[in-house]
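Asks: Provide a 3D model corresponding to the input given below.
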Amino acid sequence: MTPEEFRRYGRQVVDWIADYQEKIESYPVLSQARPGDVLAALPVHPPEQGEGYENLLADLERVVMPGITHWQHPSFFAYFPANASGPAILGDLLSAGLGVQGMLWATSPACTELETRMADWLAELLGLPAAFRSDGPGGGVIQDSASSSAVVAILAALERANGGRAGREGLTGRHTLYISSQTHSSLEKAAKITGIGAAGVRTVDVDPRTLAMDPARLDAMIAEDAAAGAVPTMVCATVGTTSTTAIDPVAAIGEVCRRHGVWLHVDAAYAGVAAVCPELRWLNEGVADYADSYTTNPHKWLLTNFDCNVLWVADREPLVGALSILPEYLRNQASESGEVIDYRDWQIPLGRRFRALKLWSVIRWYGAEGLREHIRTGVALAQRLAGWIRDEPGFVLFDHHPLSLVCFRPAWDGLPEDEANEATKRLMETLNASGDLFLTHTKVGGRVLLRMAIGAPATREEHVRAAWRRIVEETRKLEKSLQ
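Replies: Have a look, this model is predicted:
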């Protein structure tokens, strides 16, 4: 493809994306494709000869679009937001165009140093502690996801728990990781990957009302495991769980961790970015005093398209000690001088994309005030929705919704619990099949709840209100059929 061809087709692609964003509400939120539909529309064998890009763009509409669930649709309320914004898309385009492989400082100094500054900028915007800044003992790094950050944090915790020998000598004895029933499943997967194993994952009781981890029970479990010869290695406290946005008491958990010498990892994948608003900085209570590592996802609720997770550590030494390896072909003067950061030592893969460009693009385009406005809009819409649910007869609101996720269900008066759960799932499937909105569910105390997560950049009150009207309408229909 010549530069002139790239210009011509590049303009077409940008125009296609802009058109898509303008007409996104015309699509059903959830893909209507059946299993195998996209495969059946694709040739079994690759083309022998190259062809014009016009054919690909035509097939994008014919083959791909019917199989797309529209995550940026203003009526997408499932899972958590996965924001994509114009500045972030352009930042990704610049990254792709430069084609940088940023494994070492020497392979592109700007890739490393812009990332360092972006991690510092974001730490400042979120009010995170000085130890997490690059000019302190720790620092930040952009990962692909909070799942990768969990693996990296556990490896650093193992390195510290084993006196800096885990990376060289491997693990001996039983190590334990502490989570709650509400912790993201990526932590258990990370335990399997890092050698702790599923048997070493200890699940701590939660407060039945708030679903927050019980620090007293955590304290007792760590003491019991240590007495039995295990090496308590890491505790994961969650700020904004996936199920209901429950918030673990980081300060109280941190006190337990400090008393036992255990690494505290704070998973704030969804909720952490909300601290860009000063009135929501309470989310970080205890982080400055106790957290050894902290992670959040700008690619969820901060207008930065996937993938962009940021992990900070209060002390980089165990992290680099666990992950650093230097074959001869990577040796260079800058690395050996000790004056630069080589982010290959802060992650699992060697290779690195220039992800900092899209975060830089987003922060500069929106500024702190623009980012705060986006978060505040999501929170305000969620609180209005919670008020409508509370005021509507025949609905039950899960009364923990400090951010932009609201959990609720019809009361289904008179139905046994198992039938009420099935009715809730049936309601969700009916709503999703309509194409007008997309919800997911969770289960709390044996009860199935609907989750409505607000935060897509295009979502306005009219979309939330229309979704709520549709939920009430379909609920009343289903209630009649169940009588």
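Asks: only C-alpha atoms for contact and neighbour calcs from this point on.
Replies: Will do.
Asks: Report all helices and strands that the host helix or strand of residue 13 contacts.
Replies: Using DSSP states H and E, residue 13 falls within helix 3-22. The helices and strands touching helix 3-22, judged by 3 or more Cα pairs under 8 Å, 6 or more residues apart in numbering; DSSP states H and E, number zero.
Asks: Also this sequence, please, to line up against the first:
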Amino acid sequence: MPDQPSHMTPEEFRRHGHAAIDWIADYWASLDDLPVRAQVDPGDVRRLLPASAPDVGEPFDALLDDLDRVVVPGLTHWQHPRFFAYFPANSSPAAILGDLLSSGIGAQGMIWATSPAVTEVEQVVLDWFAEALGLPDAFRSDGAGGGVIQDTASTATFTALLAALHRASGGDVRRHGVGGAGWRVYGSTQAHSSLVKAAMMAGLGEDAVRTVAVDPATQAMDVDALRAAMTEDTAAGLRPVMVHVAAGTTSTGAMDDIAAVADVVRDRGVWLHVDAAWAGVAAVCPEHRSHLAGVEDADSFVTNPHKWLLTTFDCSTFWVRDRAALTGALSILPEYLRNAATESGEVVDYRDWHPQLGRRFRAIKLWAVLRTYGVEGLRAHVRSGVALAEHVADLVAADDRFEMVTEPSLSLVVFRLTAGDEQTMAAMEDVNASGEAYLSHTTVEGRAAIRLAVGSWRTTEADVDRTWRALQQAAGRVSS
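Replies: The predicted structure follows:
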């Protein structure tokens, strides 16, 4: 018999596990003093690592030591209280512990039979979450629809498109491929890039996506332009299959009018997918649900707790009104997965709800967040982010060197220097290079703008004020 590898004993695992948790806690405690953006050049991290893996195993302590020596200097710290770029990728103590439990359990939830608890906890947790968001009953698991945790909203959009194609073609796409049917997918010019990627992966090609103009003032989809585009395409013999509605665009947080778009597609048999990846979670607060008006007419809806809602990546919650279209598009049952529970029709097999077969026990971290914070705790977190964004807008209004580009959208503020694009970009890069904070940019109607997205679980008003002072100082330098 060959030699067996040396595994950690339970006591060694316990000791190293405590050390890993201690390292994370110390890392969090140190963040305020670290530069937010990584201060390394390309190749710096790689050069600190050996060319080959060790032949003989090393102590786990050596890996922890290398986190400080190799990894931390090369990190952009997404959990930093002054990380305002992109949207947050929040974690929280409860979510991390939930994720640790998931890893420790190590179960595969591809079908109900492989671990019934993985499926049924996920169903219940998504029903809880749908209720907390005020989503329609049609998305609950006890009806014709239901929810599933995807890895990202990009996968959710791709999955929605596959379901839309299946429904619109009566199953022909599944059997014969997309062929030359001339399918068309619609999204605004501000829709997430994953819409184009979904069309590419589905075999439609990027030319199948027709971009729709937006209102210059709000950056939301021009619904009249959508109606005209669909009418024109239909007259040309093309086949509209899905409309992507953005409830919170990445660029400016613009909110497409879901109800108005639903009126356009209602009699056309077109799938309506609502992408609320960032902004959807704000609906835990009843006063922040107006941007989801009309969602009761959507065929699918996605939002990401792993952005603003304290849940460690990856956790993208996706609901459909009619699961038959989804499973019809994706269900494949090889002999090695056949089992009595599946054939009884009494269980859900989540392998049929997304492209991949294998799936982690992602629900346990969302379960941990919902239980330890409670809905009221989540509301407090969202309201804090919105209030801090309003504070940023007030700071912009009080300094005539800056101006708002669009109205604040929940916890996102988009603004610029009045001096021009070059000064706007230079001031932002000055702050980013200093390590004081991390901001990102966009262009709106052809002009550069700074994005400041609040939402980290550790951000306070003092962090916002510190960032604003750095911006003011940078504005003075680039304008002199």
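Asks: TM-score for this pair?
Replies: The TM-score (TM-score structural alignment, normalised by the length of the second structure) is 0.97; 472 aligned residues with a Cα RMSD of 0.8 Å.
Asks: hang on, the earlier thing: in the second structure, which residues correspond to the helix holding residue 13 of the first structure?
Replies: Helix 3-22 of the first structure lines up with residues 10-29 of the second structure when matched by TM-score structural alignment.
Asks: ditto for stretch 58-71 of the first structure
Replies: Under the criterion TM-score structural alignment, stretch 58-71 of the first structure matches residues 65-78.
Asks: tell me how far the matching stretch is from the chain's mean position?
Replies: Distance, stretch centre to chain centre, for stretch 65-78 of the second structure: 24 Å (Cα atoms, centre = their mean, to the nearest Å).
Asks: In stretch 43-51 of the second structure, which residues are buried?
Replies: Buried residues in stretch 43-51 of the second structure, counted by 16 or more other Cα atoms under 10 Å: residue 45.
Asks: what span of the first structure lines up against that stretch?
Replies: Counting by TM-score structural alignment, stretch 43-51 of the second structure falls onto residues 36-44 of the first structure.
Asks: Need the contact partners of the matching stretch.
Replies: Contacts with stretch 36-44 of the first structure, where a contact means Cα atoms under 8 Å, 6 or more residues apart in numbering, come from 63-64, 67.
Asks: Can you report how many residues neighbour the residue mapped onto residue 354 of the second structure from the first structure?
Replies: Alignment note: residue 354 of the second structure maps to residue 347 in the first structure; criterion TM-score structural alignment. Per other Cα atoms under 10 Å, the neighbour tally for residue 347 of the first structure reads 25.
Asks: for residue 55 of the first structure, same thing?
Replies: Neighbours of residue 55 of the first structure using other Cα under 10 Å come to 9.
Asks: try residue 401 of the first structure
Replies: Neighbour tally, residue 401 of the first structure, other Cα under 10 Å: 18.
Asks: what does it align to in the second structure?
Replies: By TM-score structural alignment, residue 401 of the first structure lines up with residue 408.
Asks: next one: residue 275 of the first structure
Replies: Using TM-score structural alignment, residue 275 of the first structure pairs with residue 283 in the second structure.
Asks: Could I get the full set of strands for the second structure?
Replies: With strands called from DSSP state E, the second structure shows them at 146-150, 183-188, 209-212, 239-246, 271-275, 300-303, 316-320, 402-404, 412-417, 440-444, 447-453.
Asks: Enumerate every residue touching the aligned partner of residue 249 of the first structure in the second structure.
Replies: Aligned counterpart of residue 249 of the first structure in the second structure: residue 257 (TM-score structural alignment). For residue 257 of the second structure, the contacting residues are 220-221, 223, 245, 291, 293-294, by Cα under 8 Å, 6+ apart.
Asks: just the buried members of these?
Replies: Buried positions within the contacts of residue 257 of the second structure, assessed by neighbour count (16+ other Cα under 10 Å), are 220-221, 223, 245, 291, 294.
Asks: With respect to residue 141 of the second structure, which of the residues you listed is nearest?
Replies: residue 294 (20.3 Å; Cα to Cα).
Asks: Alright, I will stop here.
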